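Colleague: predicted model and sequence follow; I will ask about them next.
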Amino acid sequence: MSTGVLFLHGFSGGPYEVQPLADFIKARTDWTLSIPTFSGHGAAEELAMKGYKAEHWMMEAEIAYRNLKKKVDEVIVVGFSMGGVIAMYLAIRYRVKKLVLLSAAAKYVSPPQLLKDIRVMAEDFMRHELADNELFARYKFKFKHVPLSATKEFTRVVQKTAPYMKNITCPTFIVQGRLDGIVPFSTAAYLENLLQSTDKRVYVSKHGKHHICYSDDCEKWFQEVFIFLKEI
């Protein structure tokens, strides 16, 4: 049985968000990997999101799934952030062998963590070190390059998928960073309780933030996800 893995990146991001895990799997298998870029997304300097809607991104994921399914017998779907929500959308509509949800944005914006991040940025500002704050650079860029209309479409992706998440039954591995300032930490438990899969596993990265594939402990959970995917 041949296996394919479809990786779906997050809102206003690109394949780089899931590339470390894709590289890890590619180095250890002969599986066929697919990492599409949603319309308007890509590397930071390539963002051009105005005019694109939730339906564009969801349909592009469906097309990517169908194209991959033509080449392999079984498809695994890995989704990060908004891509995690779209991964669940695919698992509702299509046959998905296994599902991996990375910082899946079933809920979004964690006020407590966001306040902590803002406090750190304020401290850096007082020390005249704000230019060196990576988090500030990311927020500043997205405020300038991500239109409000696109953000509204992101929320529509969640709204269109949320009522049907409870119907997901395929084996699922959930990875969540405890210090995620975008997706509340409670989302992992919420999904674990909501999904109807009989095989559900959760990995909590103690110091992981939103971009979980770049967490300090990523090699550890990469291995746990890999074992989960290889199990028959």
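Modeller: Thanks, I have the structure now.
Colleague: only C-alpha atoms from now on, for both contacts and neighbour counts.
Modeller: Will do.
Colleague: what sits closest to the spatially most central residue of the chain if chain neighbours are left out?
Modeller: Ranked by distance to the mean C-alpha position of the chain (C-alpha atoms, centre = their mean), the top residue is residue 80 at 0.8 Å. Using C-alpha to C-alpha, 6 or more residues apart in numbering and skipping residues adjacent in sequence, the residue nearest residue 80 is residue 102, 4.5 Å away.
Colleague: kindly provide the distance from the one you found to residue 173.
Modeller: 9 Å (C-alpha to C-alpha, to the nearest Å).
Colleague: ok, the two, which is more surrounded?
Modeller: Between residue 102 and residue 173, residue 102 has the larger neighbour count (other C-alpha atoms under 10 Å), namely 29 against 22.
Colleague: what residues are up against that one?
Modeller: Shown in contact with residue 102 (C-alpha atoms under 8 Å, 6 or more residues apart in numbering): 78, 79, 80, 81, 84, 174, 175, 176, 212.
Colleague: same check on residue 205?
Modeller: 175, 176, 177, 178, 215, 217.
Colleague: end to end on stretch 41-53, go ahead and measure it.
Modeller: End-to-end span of stretch 41-53 (C-alpha to C-alpha): 12 Å.
Colleague: what's in contact with that stretch?
Modeller: Stretch 41-53 has contacts (C-alpha under 8 Å, 6+ apart) with 11-16, 39-40, 145-147, 149-150, 153.
Colleague: now those residues as CSV including neighbour count and secondary structure?
Modeller: Shown next, in CSV, are the contacts of stretch 41-53 (neighbours: other C-alpha atoms under 10 Å; DSSP: H, G, I helix; E, B strand; the rest coil):
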residue, neighbour count, secondary structure
11, 22, coil
12, 23, coil
13, 23, coil
14, 23, coil
15, 21, helix
16, 16, helix
39, 18, coil
40, 22, coil
145, 17, helix
146, 18, coil
147, 14, coil
149, 13, helix
150, 20, helix
153, 19, helix
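Colleague: below is structure B, check it against A:
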Amino acid sequence: MAQEYTVMKDAEPFYLPGNEMGVLVQHGFTGTTQSVRGLGQFLADQGFTVCGPRLKGHGTHYEDMEGTTYQDWIESTEEGYRKLQETCSHIVVVGLSMGGTLALHLASRYPEIKGVVLVNPAIEMSHLAEVAQMEEPRFFDAIGSDIKAEGVRELAYEKVPLRSFKEIIHLTDETRKVVSAIGCPTLLFKSLEDHLVPPMNAQWIYENIASSDKTLIELENSYHVATLDNDKELVMAETAGFISRLL
């Protein structure tokens, strides 16, 4: 019988009903919906319908994550997308870190998506290649909670499975191949100091995405988890404005 895992408090998926503009808000690698819930609530307060799925294997225990693949994470994203399609005529996809990678992957498969918002997205993770080629250890120390603001913590795993590093590299490699075919409006946020995903990732996407409607905003006072950091209000306001003009 498969191991049953309990979802951590504040890691639950969320759905906030609103108007015909749906917003899919996705957390990142080893993280939880806690990192994007504030952004999601802000967007719901503007009247949008917001769905924040919990990626499979996340928000429970890192051994649960070890048993999942990048295809599972894609499926979690698509489940959220299909849920929004039930009531929304337009959908924008927002993603933090690997959530941004998944947003791009989704946009490449569903060209009807109205736009994507990417916060420190991961697309080129060659700095993890050496780790991904290892056979041990089974788990590495945590990579979460890269936040500049004092006293703010991201709800994320304290360990990262080696297997999961291999999976995120597969996802970024696959997604990088389709960026040049994505033509929807794109808003990118890039923290100038990011200890997890090199800032050149967002720059590469900005330069290679097919969209003619694209904006790159630099965040000067936040690290990787910008949705919880000092620039979170800027991220919220710019994201809401971007979505509003797509209606």
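Modeller: Here it is on my side, so go on. The model shown is predicted, which means the values in this text are computed figures rather than measured ones.
Colleague: where does the TM-score land?
Modeller: The TM-score (TM-score structural alignment, normalised by the length of structure 1) is 0.81; 206 aligned residues with a C-alpha RMSD of 2.6 Å.
Colleague: measure the equivalent of the residue nearest to residue 80 of structure 1 over in structure 2 to residue 105 of structure 2 for me?
Modeller: Aligned counterpart of residue 102 of structure 1 in structure 2: residue 119 (TM-score structural alignment). In this view, residue 119 of structure 2 and residue 105 of structure 2 are 15 Å apart by C-alpha to C-alpha.
Colleague: ok, now residue 240 of structure 2?
Modeller: 22 Å.
Colleague: returning to that earlier point: my guess is the residue nearest to the centre of structure 1 contacts residue 106. True?
Modeller: No. Using C-alpha atoms under 8 Å, residue 80 of structure 1 is not in contact with residue 106; the gap is 10.9 Å.
Colleague: which residues of structure 1 fall in helices?
Modeller: 19-26, 54-69, 82-93, 111-126, 134-145, 148-161, 187-194, 218-230 (DSSP state H).
Colleague: turn these into TSV, columns for distance to residue 46 of structure 1.
Modeller: Converted to TSV, the helices of structure 1 look like this (distance: least, C-alpha to C-alpha, whole Å):
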stretch	distance to residue 46 of structure 1
helix 19-26	17
helix 54-69	16
helix 82-93	18
helix 111-126	26
helix 134-145	10
helix 148-161	15
helix 187-194	30
helix 218-230	27
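Colleague: hey, which of the ones you listed is tucked in deepest?
Modeller: The highest mean neighbour count among the helices of structure 1, using mean count of other C-alpha atoms under 10 Å, belongs to helix 82-93: a mean of 25.
Colleague: what does that one correspond to over in structure 2?
Modeller: In the comparison with structure 2, helix 82-93 of structure 1 aligns to the range 98-109 (TM-score structural alignment).
Colleague: give me the mean distance between the matching stretch and structure 1.
Modeller: Taken over the aligned residues, the distance from stretch 98-109 of structure 2 to structure 1 averages 0.5 Å (mean C-alpha distance after the TM-score superposition for structure 1).
Colleague: show me what that stretch is in contact with.
Modeller: Contact with stretch 98-109 of structure 2 is made by 25-29, 73-74, 77-78, 93-95, 113, 116-123, 168, 171-172, 175, 178-179, 181-182, 184, as judged by C-alpha under 8 Å, 6+ apart.
Colleague: show the contacting residues for the counterpart of residue 188 of structure 2 in structure 1.
Modeller: Aligned against structure 1 by TM-score structural alignment, residue 188 of structure 2 finds its counterpart in residue 174. With contact taken as C-alpha under 8 Å, 6+ apart, residue 174 of structure 1 is in contact with 100, 101, 102, 103, 188, 192, 200, 201, 202, 203.
Colleague: correct me, but the fourth one touches residue 109?
Modeller: Looking back up the chat, that one is residue 103 of structure 1. No. Applying C-alpha under 8 Å, one finds residue 103 of structure 1 not in contact with residue 109, separated by 11.4 Å.
Colleague: these two: who's more crowded?
Modeller: A side-by-side neighbour count of residue 103 of structure 1 and residue 109, using other C-alpha under 10 Å, places residue 103 first with 34 against 14.
Colleague: gap between the more buried one and residue 81 of structure 1?
Modeller: For residue 103 of structure 1, the distance to residue 81 of structure 1 - C-alpha to C-alpha - is 5 Å.
Colleague: neighbours around the closest residue to residue 60 of structure 1 other than its chain neighbours, how many?
Modeller: Among residues not flanking residue 60 of structure 1 along the chain, residue 38 sits closest, at 6.8 Å (C-alpha to C-alpha, 6+ apart). When neighbours are defined as other C-alpha under 10 Å, residue 38 of structure 1 has 24 of them.
Colleague: for residue 28 of structure 1, same thing?
Modeller: Look at residue 28 of structure 1: counted by other C-alpha under 10 Å, it has 9 neighbours.
Colleague: how about residue 4 of structure 1, what's its match in structure 2?
Modeller: Using TM-score structural alignment, residue 4 of structure 1 lines up with residue 22 in structure 2.
Colleague: I meant residue 210 of structure 1, not that one.
Modeller: With TM-score structural alignment defining the correspondence, residue 210 of structure 1 maps onto residue 224 in structure 2.
Colleague: same deal with residue 191 of structure 1?
Modeller: With the correspondence set by TM-score structural alignment, residue 191 of structure 1 lines up against residue 205 in structure 2.
Colleague: residue 60 of structure 1 too?
Modeller: By TM-score structural alignment, residue 60 of structure 1 lines up with residue 76.
Colleague: contacting residues for its match?
Modeller: So residue 76 of structure 2 contacts 53, 54, 55, 56 (C-alpha under 8 Å, 6+ apart).
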